[in-house]
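# fold the following, please.
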Amino acid sequence: MELGIFLPSILIVVISIYFFLQRHYGYWLRQGVRELRPHWLVGNLSGLLSMKSSPADFISDLYNHPDAVDQPFVGIHVFHKPAILLREPDLIKKIMIKDFCQFGNRYSNSDYKGDPLGSQNIFFLKQPQWKEVRLKLSPFFTSTKLKHMFPLIDEVGRNLDAHLRQQPLHNERMRSFDVEAKELCALFTTDVIATVAYGVQANSFSVPDSEFRRHGRAVFEFSLKRAAEFTLVFFLPHLVPLFGFKVVPKEPTEFLRKTINYVMAERERSKQTRNDLIDILIEFKRSTQQAKDTGKNGNQFVFEGDILVAQAVLFFTAGFESSSSTMSFALYELAKNLEIQERLRDEIKKALIESKGQVTQQMIESLEYLQMILYEVLRMYPPLPFLDRECTSDEAYSLAPYHSFRVPRGMPIYIPAYALHMDPQYYPQPRKFLPERFSPTNRKLNTPYTYMPFGLGPHGCIGERFGFLQAKVGLVYLLRNHLVTTSERTQGRMKLDTKAIILQAQGGIHLKLVRNPLGV
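Okay, here's the model as predicted:
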């Protein structure tokens, strides 16, 4: 008798769940919006979760899906939640720039309490705190500040050159030795960030597996667990606290918090200034304390504790990772395209002759072909393959004239940066390395809002100019005395890591450096 009652109950529950899911995943059909058909529970993320291809290729597959072709946007599901994938450049402009105030937050987020250094930095902060922190950090990246930073960056560049010239040759006849380009470039950018931002010597070239390098590597080393953490951060952020996931793992958090707090305390005690990030953070802290003392704090954002450390941590992690990736992908493409490398080295040689052998900021900024190369590298290998936003409008946001659909508050929006960069409609022969796409003349002909390696609009990367500067200095010092070529371990066609949401090469970038000084 009990079994006879139990089985129909189970059947009713199953049927109820089935109809609930049918209705839930029929959201876009009811809205009259073209959708990419989802799978139950995972939505349209099965390609990402299977790790059969990289996140960049996954987002390209969505963008190039037959049901998405010729559509300005399509409806998708990120797990259970309806979301929008943008495809039309003018619509991207509308949401990212023109109507930024209604899409001022990223959808992605980390755990505010469990991961304070990961969640409270300018990348993940929400409005209105984001705007206030951004405004206060902006002075660090002015032209005057970059001018003060340059001697410090140049010193690390000279250390890189000395480090390479001390390497034993693996092949005496060819005067060459093998390198893993990403790790080499990360040693350089780690030292740059440590000295420029914190006034600390990280000594990555002289100290094997230095603390700064080891903890920096831990943030972007994509194991299966790290892949799961970043997937939830970008696609299911509300569950991040439940699983205890973090953008900045526990050990790097403890090391960076201790280091930054120590440097700030020493700087406050000595009253010395270096015009670096630490000085700016101390000023944040001082202004907050003054407001408290005078009772004028009101609704002002409080700059103290981990909110200060979080900005310094983001500058370190984002600064060393994105620039080292750009440099290493540039070396890979230069090794495969020797005629382009020859033209670049010729440009560097002429500039060095003009500057009497000195690497100066003016000399670096005169390297137009190097700038074109970096633009093209970032087209092919943008650090983050997609951007995300969240609708924050109190009233549903109209997508007219593209569609009658109105975006409700809280709906995530995804912009497929990598897919746009690789769309032959905008960049013919997209897999071919062609720096001429970004010559001063051709740059003006490129379709606006199809190129976004540093993001777009007010949320664009605050450190873009700094990132270019340190990458240029590093490449100039590397190429000044060395030619880069492929080795037996170099990939014929770049394979991206299937676990890494931040673009990384599968198995590293293995190249050969040949002693070949420019003689300047």
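# when you work out contacts or count neighbours from here on, use the C-alpha atoms and nothing else.
Fine.
# list of residues touching the helix or strand hosting R226?
Assigned by DSSP states H and E, R226 belongs to helix 224-235. For helix 224-235, contacts defined as C-alpha atoms under 8 Å, 6 or more residues apart in numbering pick out 78-79, 107-110, 239-240, 245-247, 388, 499-501.
# stretch 284-297 now?
K136, V302, F303, E304, L308.
# can you tell me the closest non-neighbouring residue to the third one?
Of all residues beyond its chain neighbours, the one nearest F303 is K285 (5.3 Å), with distances taken as C-alpha to C-alpha, 6 or more residues apart in numbering.
# which SSE is that neighbour in?
With DSSP H and E as the test, K285 turns up in helix 277-294.
# so how far is that helix from its chain's centroid?
29 Å (C-alpha atoms, centre = their mean, to the nearest Å).
# can you count the residues close to E172?
9 (other C-alpha atoms under 10 Å).
# go on, T142?
T142, neighbours per other C-alpha under 10 Å, totals 12.
# now swap in S50 and tell me
By other C-alpha under 10 Å, neighbour count at S50 equals 11.
# okay, strands next: where are they in this protein?
73-78, 81-86, 176-180, 387-390, 397-398, 406-407, 412-415, 482-486, 510-515 (DSSP state E).
# how far does stretch 88-107 stretch from one end to the other?
Terminal residues of stretch 88-107 lie 20 Å apart, using C-alpha to C-alpha, to the nearest Å.
# would you mark the buried spots in that stretch?
88-89, 91-93, 95-97, 100, 102-107 (16 or more other C-alpha atoms under 10 Å).
# in helices only, show me those.
P89, L91, I92, K93 (DSSP state H).
# mind checking how far the closest residue to R489 other than its chain neighbours is from L49?
Nearest residue to R489 in three dimensions, chain neighbours excluded: H510, at 5.8 Å (C-alpha to C-alpha, 6+ apart). Distance from H510 to L49, counting by C-alpha to C-alpha: 28 Å.
# one more to put side by side:
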Amino acid sequence: MLLITLALGLLAVGLFYMMFTWNHHYWRQRRVPGPKPNVFTGNYDNMYTMKRHAIYDLNDIYRKYKSKYDAVGIFAGRNPQLLVISPQLARRVFVSDFKSFHDNEVASFIDEKSDFIFANNPFSLTGEKWKQRRADVTPGLTMSRIKTVYPVTNEVCQKLTEWLHKQIRLGSSEGINAKDMSLCFTSEMVTDCVLGLKAESFTDKPTPIMGHIKDLFGQTWSLILYFIMLSNFPALRHLIRLRFIPKQVEEFFIDLMQNAVHARKAQLAVGKQFERVDFLEYILQLAEKRNLDTRGLLAYTMTFLLDGFETTASVLSLLLLQLARNVEKQERLRKEINENLTNGKDFIEFEKIAELPYLEACIQETIRLLPPAPMSNKLCTEQIELPNKDGPNFIVEKGTVVVVPHYCFNTDEELYPQAQEFQPERFMQPEAAKDFRERCALMGFGDGPRICIGMRFALTQIKAAAVEIVTKFKFQPNPKTRTDNLFEPTGVITSLQGGIWLDFEALK
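Predicted coordinates:
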């Protein structure tokens, strides 16, 4: 009996092992080199422990193979992925061969039944639906429309200053949480610009908007477990669909949007014209043109909201961190801004905010060093043959996940000498940022046809907030803030492990 039990146990272990390793020959059969995968984690060593961000596992592979190949085969659990380790090949994925890598991997996880909001975001949409949605949304984010809401930006900047003065008077020894402060700024800014509503983020009694915004991007363990399950059992994605946006958050924003729409229509009904041509006006015009119902309106509205909250707040807080660590660069930026302030006023006019080269360089260097999305996961949508430097050409089959590790390119010493240092001067030469982007060595907002729609709006908000803070305050890292740039292991959008805590001092 004991021998039978032992034999059955060994058989079960053997079958279990075979199940987790049966397709580990996938890339060898296709003549694509790569590191040997582990039984349960593939090439993501920290898949279960979450001791460090996945991008660091990829960076180890990148550094080992980059001199010989353009791409290598890796595994997320049992799921084969192609890791792009050549910026030139990454450029092909995003631009020249876009038709073969049209969609983002997240599209295979969700549908309208599981997550209506995220399924209708341009980031998740595929094929012709994506093309139509992008064509619909893009006219709502023109520079003329961004200029129209710029006075709102200045008002929110003043609220930010008043809030900071209050925090300084309170004198917390732990400093100010720069990410929360930045999120208050973007929630106030975007909610007003898009819906014409006040989030009251800088008051003692904020509306529930701020709390729900945090819930939008909280990486729950249920999501992490979902991705682990898919890595080991890829077929489950056809049975279990993912919800990124919690149900209660979706319901809250439906009510919020309805209130904003009703308020705007009530104004128009009594002949009162709203004081600006904002994004909500554009959405309402689009709704009439497309005959959208309430949920359809929400889908378009959330495109503007989702893309403006977290990513912008992340870049702003990381920019402040780098300036806090580098006092001489903070002073140089302050000098540039002061020389361009509007006469008799403490803000910079809209036309001039794009003409601050050192501010632009500081933002680009922050995005290089700490990209908001450390990597992109694309889907092969049309089979294609690709070169592989010292290796043979190979076929990428439809449905293959293609990983582009932006962080690896951005911190490569061969592309950026002293890559871990904050050196905005890299981007002071004319066309420097453009040159790096065209080499696929700087991709903070993506590239090609799927480049971020809200990039110009986000950059305007980041610059306005930076101008306000740098001209009114000196700031340095609080001892609570770590001295390295280690990413939060579970973060979807880049954040510093342990948070960003800064000490502010009002300028005379």
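# re the thing from before, how about the strands of the first structure in TSV, adding mean neighbour count and distance to E339 of the first structure?
Output for those, formatted as TSV (neighbours: other C-alpha atoms under 10 Å; distance: least, C-alpha to C-alpha, whole Å):
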stretch	mean neighbour count	distance to E339 of the first structure
strand 73-78	24	40
strand 81-86	21	37
strand 176-180	19	19
strand 387-390	21	34
strand 397-398	16	50
strand 406-407	16	49
strand 412-415	25	34
strand 482-486	23	12
strand 510-515	22	16
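# Throw those strands into JSON lines and include distance to I12 of the first structure, thanks.
Output for the strands of the first structure, formatted as JSON lines (distance: least, C-alpha to C-alpha, whole Å):
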{"stretch": "strand 73-78", "distance to I12 of the first structure": "26"}
{"stretch": "strand 81-86", "distance to I12 of the first structure": "25"}
{"stretch": "strand 176-180", "distance to I12 of the first structure": "59"}
{"stretch": "strand 387-390", "distance to I12 of the first structure": "37"}
{"stretch": "strand 397-398", "distance to I12 of the first structure": "38"}
{"stretch": "strand 406-407", "distance to I12 of the first structure": "34"}
{"stretch": "strand 412-415", "distance to I12 of the first structure": "33"}
{"stretch": "strand 482-486", "distance to I12 of the first structure": "63"}
{"stretch": "strand 510-515", "distance to I12 of the first structure": "59"}
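# map K198 of the second structure across to the first structure for me.
The alignment partner of K198 of the second structure in the first structure, by TM-score structural alignment, is Q201.
# next, count neighbours for the closest residue to that match other than its chain neighbours.
Spatial nearest neighbour of Q201 of the first structure, excluding adjacent residues (C-alpha to C-alpha, 6+ apart): T195 at 5.7 Å. Neighbourhood size, T195 of the first structure [other C-alpha under 10 Å]: 19.
# same question, L297 of the second structure
Neighbour tally, L297 of the second structure, other C-alpha under 10 Å: 21.
# wait, isn't it in contact with Q285?
No: when contacts are counted by C-alpha atoms under 8 Å, L297 of the second structure is not listed as touching Q285 (10.6 Å).
# ok, back up a step: what's the residue nearest to R489 of the first structure aligned with over in the second structure?
So, by TM-score structural alignment, H510 of the first structure is matched to W501.
# compare the contacts of stretch 284-297 of the first structure and tell me which is most surrounded.
L308 (24 neighbours).
# next, count neighbours for G196 of the second structure.
21.
# quick one: contacts for it?
A260, D278, L280.
# just put those in TSV and tack on neighbour count and distance to K64 of the second structure.
Shown next, in TSV, are the contacts of G196 of the second structure (neighbours: other C-alpha atoms under 10 Å; distance: C-alpha to C-alpha, whole Å):
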residue	neighbour count	distance to K64 of the second structure
A260	17	53
D278	21	50
L280	22	50
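# nearest to S182 of the second structure, of those?
D278 (22.2 Å; C-alpha to C-alpha).
# that closest one maps to what in the first structure?
So, by TM-score structural alignment, D278 of the second structure is matched to D276.
# check V467 of the second structure too.
Per TM-score structural alignment, V467 of the second structure is aligned with V476.
# distance check, the residue lying closest to its match once chain neighbours are set aside against S287 of the first structure.
Take V476 of the first structure and drop its neighbours on the chain: the residue closest to it by C-alpha to C-alpha, 6+ apart is I348, 7.0 Å away. From I348 of the first structure over to S287 of the first structure the distance is 45 Å, taken as C-alpha to C-alpha.
# these two: which has the busier surroundings?
Using other C-alpha under 10 Å, the more surrounded residue of I348 of the first structure and S287 is I348, with 26 against 16.
# quick one: contacts for the alignment partner in the second structure of that one?
Alignment note (TM-score structural alignment): I348 of the first structure maps to I337 of the second structure. Shown in contact with I337 of the second structure (C-alpha under 8 Å, 6+ apart): L356, V467, T471.
# for the contacts of stretch 284-297 of the first structure, which one is nearest Q129 of the first structure?
Closest to Q129 of the first structure, out of all of these and judged by C-alpha to C-alpha, is V302, at 9.4 Å.
# that older thread, how many neighbours does the match of K198 of the second structure have?
Neighbour count of Q201 of the first structure, defined by other C-alpha under 10 Å: 15.
# what's the answer for T259 of the first structure, then?
Using other C-alpha under 10 Å: T259 of the first structure sits among 16 other residues.
# residue in the second structure matching it?
In the second structure, T259 of the first structure lands on L256 (TM-score structural alignment).
# for M210 of the second structure, see how far away its match is.
For L256 of the second structure, the distance to M210 of the second structure - C-alpha to C-alpha - is 12 Å.
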